[in-house]
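Enquirer: Just need the structure, nothing else, for what follows:
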Amino acid sequence: MNSATASAPATTDVRDTILATGQRIMGAKGFSAVGLNEVLTAAGVPKGSFYHYFASKEAFGEALLADYFSAYLADMDRLFRQPGQTKAQQLDAYFGAWQESQSFEDCQGKCLAVKLGAEVADLSASMRAALKQGTAGIIERIARALEDGAEDGSLSFAGGAEPLAQSLYQLWLGASIMVKIVRNAQPFETALRTTHQLLHPSR
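Expert: Next up is the predicted model:
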């Protein structure tokens, strides 16, 4: 084993630790309100190590979003492959998981797109591009689930799957913001009723 191979796991661990710590802290406080020193102190990583992996705070933010969406989309793929369930049941599970992760109290970094979306879209073109790519992946998977649900007979809806998927994502994104404003789950309850009215899931 050469030295490069031997050091690879540690290298990956340090980078992952910085990203996980940043996701948790910035998911709670926002991007601009958090300095690198706070992230690195919490992660137990020296500042020099940070610049070994990320050229700037903006580059870190871009990597943070890419890492977040990679894990999020992988979770969606696993959920929509659950055996023995209709697509209607899988979509209900997805939106149920959405409610649990987008808490108005402490989302522990699981609501990163909601927390940072409006803020960083105006700060950084590269971070906005990461948001655009990640949210497009979410909408694509919802659209595919809608098409599969129409095929298996568990869903019935008007119009095309892609524009409906986009509308559903925007509905739930808006509900996530409202939940943080009103500090209760009522916006999610409304979003779920609207979703069922649009999709007519079979029981």
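
Enquirer: from here on, contacts and neighbour counts on C-alpha atoms
Expert: Will do.

Enquirer: hey, where'd the helices end up in the chain?
Expert: Using DSSP state H, the helices of the chain run over 3-29, 36-43, 47-53, 57-79, 87-101, 112-121, 125-152, 161-182, 186-199.

Enquirer: so can I have a markdown table of those helices showing mean neighbour count?
Expert: A markdown table is the format used below for the helices of the chain (neighbours: other C-alpha atoms under 10 Å):
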| stretch | mean neighbour count |
| --- | --- |
| helix 3-29 | 16 |
| helix 36-43 | 16 |
| helix 47-53 | 13 |
| helix 57-79 | 17 |
| helix 87-101 | 18 |
| helix 112-121 | 18 |
| helix 125-152 | 18 |
| helix 161-182 | 17 |
| helix 186-199 | 16 |
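
Enquirer: For Gly134, which non-adjacent residue is spatially closest?
Expert: Phe69 (5.4 Å; C-alpha to C-alpha, 6 or more residues apart in numbering).

Enquirer: where's the one you found relative to Ala130, distance?
Expert: 9 Å (C-alpha to C-alpha, to the nearest Å).

Enquirer: any residues in contact with both of these two?
Expert: Counting by C-alpha atoms under 8 Å, 6 or more residues apart in numbering, no residue touches both Phe69 and Ala130.

Enquirer: hang on, the residue nearest to Gly134 packs against Val114?
Expert: No: using C-alpha atoms under 8 Å, Phe69 is not in contact with Val114; the gap is 11.9 Å.

Enquirer: Common neighbours of these two, please.
Expert: With C-alpha under 8 Å, 6+ apart as the test, Phe69 and Val114 reach no residue in common.

Enquirer: Next, the structure of the following sequence, for comparison with the previous one:
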Amino acid sequence: MDSQSTTRDRLISEGMRQLLAHGYEGVGIGPILKSVGVPKGSFYYFFQSKDDFVVAVIEAYEAKYQQLRERFFTDSRLEPLDRLLAYFDALEQEFRAEAPYAGCLYGVIAQSAAGRSAVVLDAVAQAFERWEKSIQGVLLAAQLNGDLAENEDIEHLTASIVEGYEGALIRAKAKEDVSAFTRFREFGLRRLISSPSAVASSYP
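Expert: I've put the predicted structure just below:
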């Protein structure tokens, strides 16, 4: 990897960390540059504006979690619904390990950039849609298996799962307590999908 790519990646990595912790309005370019030791001129070599930078961070965040989804959603050792449970279990374990720089970047930015940046909000909306599409694929596979009712509205079910997850994260961060996340998985997600089996909290 060349030095330019390394500098850009460092900026994005620090930007992701800061955005998760402070939101769109709470993040300034200056502190990010200082944290990674990059001059202001270098920032504008890579990014035209703060919004351009935030969109790049969103894209990097999406790529990271797309890999995680692929890991779980293509695991043929598990039934489709159990893949979904294992995936959200992994997200909870990550939340526990990375607090306070934990949470969902989409939700954080959607709240903090509302009414301020149409470009950023559009990027978040598209990322949400692709995330939901990937979950829909798992639920459709479960439906074909007979694990979900034939008349189940997969699109609305997926939206309910994502919205429940986002709400749980807000509550967990507000109270600095993961019990909201655990309730989402145990009393929300499991009941929504009526999974036939439970998945252990640890996944290889």
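
Enquirer: So what does the residue nearest to Gly134 of the first structure match up with in the second structure?
Expert: Under the alignment (TM-score structural alignment), Phe69 of the first structure maps onto Glu62 of the second structure.

Enquirer: Leu91 of the first structure -> the second structure?
Expert: So, by TM-score structural alignment, Leu91 of the first structure is matched to Leu84.

Enquirer: and what of Leu116 of the first structure?
Expert: Checking with TM-score structural alignment, Leu116 of the first structure has Ile109 as its match.

Enquirer: And Ala43 of the first structure, by the same measure?
Expert: Under TM-score structural alignment, Ala43 of the first structure pairs with Val36 in the second structure.

Enquirer: Just to check, its match is in contact with Leu11?
Expert: Yes: assessed by C-alpha under 8 Å, Val36 of the second structure is found in contact with Leu11 at 6.9 Å.

Enquirer: so what's Gly26 of the second structure closest to, chain neighbours aside?
Expert: Leu19 (7.6 Å).

Enquirer: if I look at whatever residue is furthest in space from the centre of the second structure, how far off is Asn151 of the second structure?
Expert: Within the second structure, Gly41 marks the point farthest from the mean C-alpha position, 30.5 Å out by C-alpha atoms, centre = their mean. Distance, Gly41 of the second structure to Asn151 of the second structure, by C-alpha to C-alpha: 56 Å.

Enquirer: ok, now Tyr101 of the second structure?
Expert: 40 Å.

Enquirer: Check Gln93 of the second structure too.
Expert: Gln93 of the second structure is 33 Å from Asn151 of the second structure, by C-alpha to C-alpha.

Enquirer: With Leu85 of the second structure instead?
Expert: 22 Å.

Enquirer: The spatially most central residue of the second structure and Ala118 of the second structure, how far apart?
Expert: Nearest residue to the geometric centre of the second structure (C-alpha atoms, centre = their mean): Cys104, 4.3 Å. Distance of Cys104 of the second structure to Ala118 of the second structure, given as C-alpha to C-alpha: 19 Å.

Enquirer: Please apply the same query to Gln67 of the second structure.
Expert: 27 Å.

Enquirer: what's the closest non-adjacent residue to whatever residue of the first structure lines up with Gly137 of the second structure?
Expert: Matched across to the first structure, Gly137 of the second structure falls on Arg144, judged by TM-score structural alignment. The shortest distance from Arg144 of the first structure to any non-neighbouring residue, by C-alpha to C-alpha, 6+ apart, is to Ala161 (7.5 Å).

Enquirer: check contacts around the one you found.
Expert: Contacts of Ala161 of the first structure by C-alpha under 8 Å, 6+ apart are 143-144, 146-147.

Enquirer: Mind doing that once more with 7 Å?
Expert: Residues in contact with Ala161 of the first structure (C-alpha atoms under 7 Å, 6 or more residues apart in numbering) are 143, 146-147.

Enquirer: again with Gly15 of the second structure
Expert: Per C-alpha under 7 Å, 6+ apart, neighbours of Gly15 of the second structure: 32, 57.

Enquirer: and whatever residue of the first structure lines up with it, how far is that from Pro163 of the first structure?
Expert: In the first structure, the residue matched to Gly15 of the second structure (TM-score structural alignment) is Gly22. Using C-alpha to C-alpha, Gly22 of the first structure is found at 33 Å from Pro163 of the first structure.
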